[in-house]
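*Asks:* Dropping a prediction and its sequence here:
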Amino acid sequence: MDNKINRNEFLKNLGFRGASLVALYCTSKGLSSCSSDNTVVPASVDLTVDLSTTTALANTGGYTIVSNVVIANTGNGNYVAASITCPHENKNAIKYQGSSFYCPEHGATFSTNGTCTNGITGKALKIYTVTKSGNTLKIT
């Protein structure tokens, strides 16, 4: 008995197996660009940050992450705080650069009021209230 298979049958078989693997993978959340990791963004937080010990906030454009909140120095004694969770993919990836928030996972950018500035998502980034008193920031 000859166990040889012709080239056409081999390629069909290979294509079918490959398509089956892709279909299996796609049914999981692996290929979905808008998959959710079920992250819940709290409506409010209650954080206190001591500016005298947080060197990352000493200069304009500097930022730090505390308890899943990105806190940034926007200059002239002003600060902004946002959820670390990107509203597009629900991944904890938000960073601050220059004068806006961005998600390095897919390139969405957000103003300091939370509006998406490049159209990647219609959802706003959660922005928290920041109150400064002396060297202390209160984020709620």
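*Replies:* Everything's here; your move.

*Asks:* For the rest of this, base every contact and every neighbour count on C-alpha atoms.
*Replies:* Will do.

*Asks:* Now do the nearest residue to Tyr63 once chain neighbours are set aside: how many residues are near it, please.
*Replies:* Spatially, and ignoring its direct neighbours in sequence, Tyr63 is nearest to Ala72 (4.1 Å; C-alpha to C-alpha, 6 or more residues apart in numbering). By the measure other C-alpha atoms under 10 Å, the count of residues near Ala72 is 29.

*Asks:* after the helix or strand hosting Ala72, next one along is what?
*Replies:* Secondary-structure assignment from DSSP states H and E places Ala72 in strand 69-75. In the C-terminal direction, the helix or strand that comes right after strand 69-75 (DSSP H and E) is strand 78-83.

*Asks:* Buried residues, that following strand. List them.
*Replies:* Across strand 78-83, burial judged by 16 or more other C-alpha atoms under 10 Å covers Tyr79, Val80, Ala81, Ala82, Ser83.

*Asks:* Pasting the second one now:
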Amino acid sequence: MKILAEEELFQNEQDIELKETEILDNLLPEMSEDKESAMFEVRAGTGGNEAALFAEDLFSMYQKFSILKGWKFKIINEETKEGGNGYSLASARIEGLNVFGTLKYETGVHRVQRVPQTERSGRIHTSTASI
């Protein structure tokens, strides 16, 4: 009886995965551009120097993600904040299969709340960067 229940559970889990994939495909249909490369830009938002550090962290994170996916990450521009810490603007061209499809929902404003490296009294700051 236990074996039958385990087999049924396994089958139900597979059915759920198939339905999830089907639902996502219907809600988010593939576009012809999804298989293309993409231009990528990170811009520091509100938060001063901490926002620039956050923008640099994001840019580095996406660069590492691209390498992990086997894509080419070609840096086009890096504008550092005064003092040389963090990016006010950084852009790159990411080349490979399904780059645009993978990254198209990453656009927008990203927010971080943390105790920044620039903070001496341990207060939490909120900073933003746009992609």
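*Replies:* That came through, no problem. Nothing here was measured: the structure is a model prediction, and the numbers come from that model.

*Asks:* Would you pull the TM-score for this pair?
*Replies:* Structural agreement between the two chains, given as a TM-score (TM-score structural alignment, normalised by the length of structure 2), stands at 0.30; 72 aligned residues with a C-alpha RMSD of 4.9 Å.

*Asks:* returning to that earlier point: for my notes, please list the buried residues of strand 78-83 of structure 1 in JSON lines and give distance to Thr27 of structure 1 for each entry.
*Replies:* What follows is these, written out as JSON lines (distance: C-alpha to C-alpha, whole Å):
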{"residue": "Tyr79", "distance to Thr27 of structure 1": "42"}
{"residue": "Val80", "distance to Thr27 of structure 1": "39"}
{"residue": "Ala81", "distance to Thr27 of structure 1": "36"}
{"residue": "Ala82", "distance to Thr27 of structure 1": "32"}
{"residue": "Ser83", "distance to Thr27 of structure 1": "29"}
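
*Asks:* that older thread, for the strand holding Ala72 of structure 1, packing partners?
*Replies:* Under the contact definition 3 or more C-alpha pairs under 8 Å, 6 or more residues apart in numbering; DSSP states H and E, strand 69-75 of structure 1 sits against strand 63-66, strand 78-83, strand 95-97.

*Asks:* got the angle for that strand vs strand 78-83?
*Replies:* If you take axes from the mean of the first three to the mean of the last three C-alpha atoms, to 10 degrees, strand 69-75 of structure 1 sits at 160 degrees to strand 78-83.

*Asks:* Now flag whichever of the buried residues of strand 78-83 of structure 1 is closest to Thr64 of structure 1.
*Replies:* Proximity to Thr64 of structure 1 was ranked across these by C-alpha to C-alpha; first place goes to Ala81, at 9.6 Å.

*Asks:* show me the contacts for that closest one.
*Replies:* The neighbours of Ala81 of structure 1, taking C-alpha atoms under 8 Å, 6 or more residues apart in numbering as the test, are Val69, Val70, Ile71, Ala72, Ile127, Tyr128, Thr129, Val130, Ile139.

*Asks:* quick one: which helix or strand includes Glu78 of structure 2?
*Replies:* Assignment of secondary structure by DSSP H and E places Glu78 of structure 2 within strand 72-80.

*Asks:* and what of Gly18 of structure 1?
*Replies:* Under the assignment here (DSSP H and E), Gly18 of structure 1 is part of helix 7-27.

*Asks:* Please identify the buried residues of the next helix or strand along the chain from that helix?
*Replies:* The C-terminal neighbour of helix 7-27 of structure 1 among helices and strands, as given by DSSP H and E, is strand 47-50. When burial is assessed from 16+ other C-alpha under 10 Å, strand 47-50 of structure 1 yields the following buried residues: Val49.

*Asks:* who does strand 47-50 of structure 1 touch, helix- and strand-wise?
*Replies:* Using 3+ C-alpha pairs under 8 Å, 6+ apart as the contact test, the elements touching strand 47-50 of structure 1 are strand 136-139.
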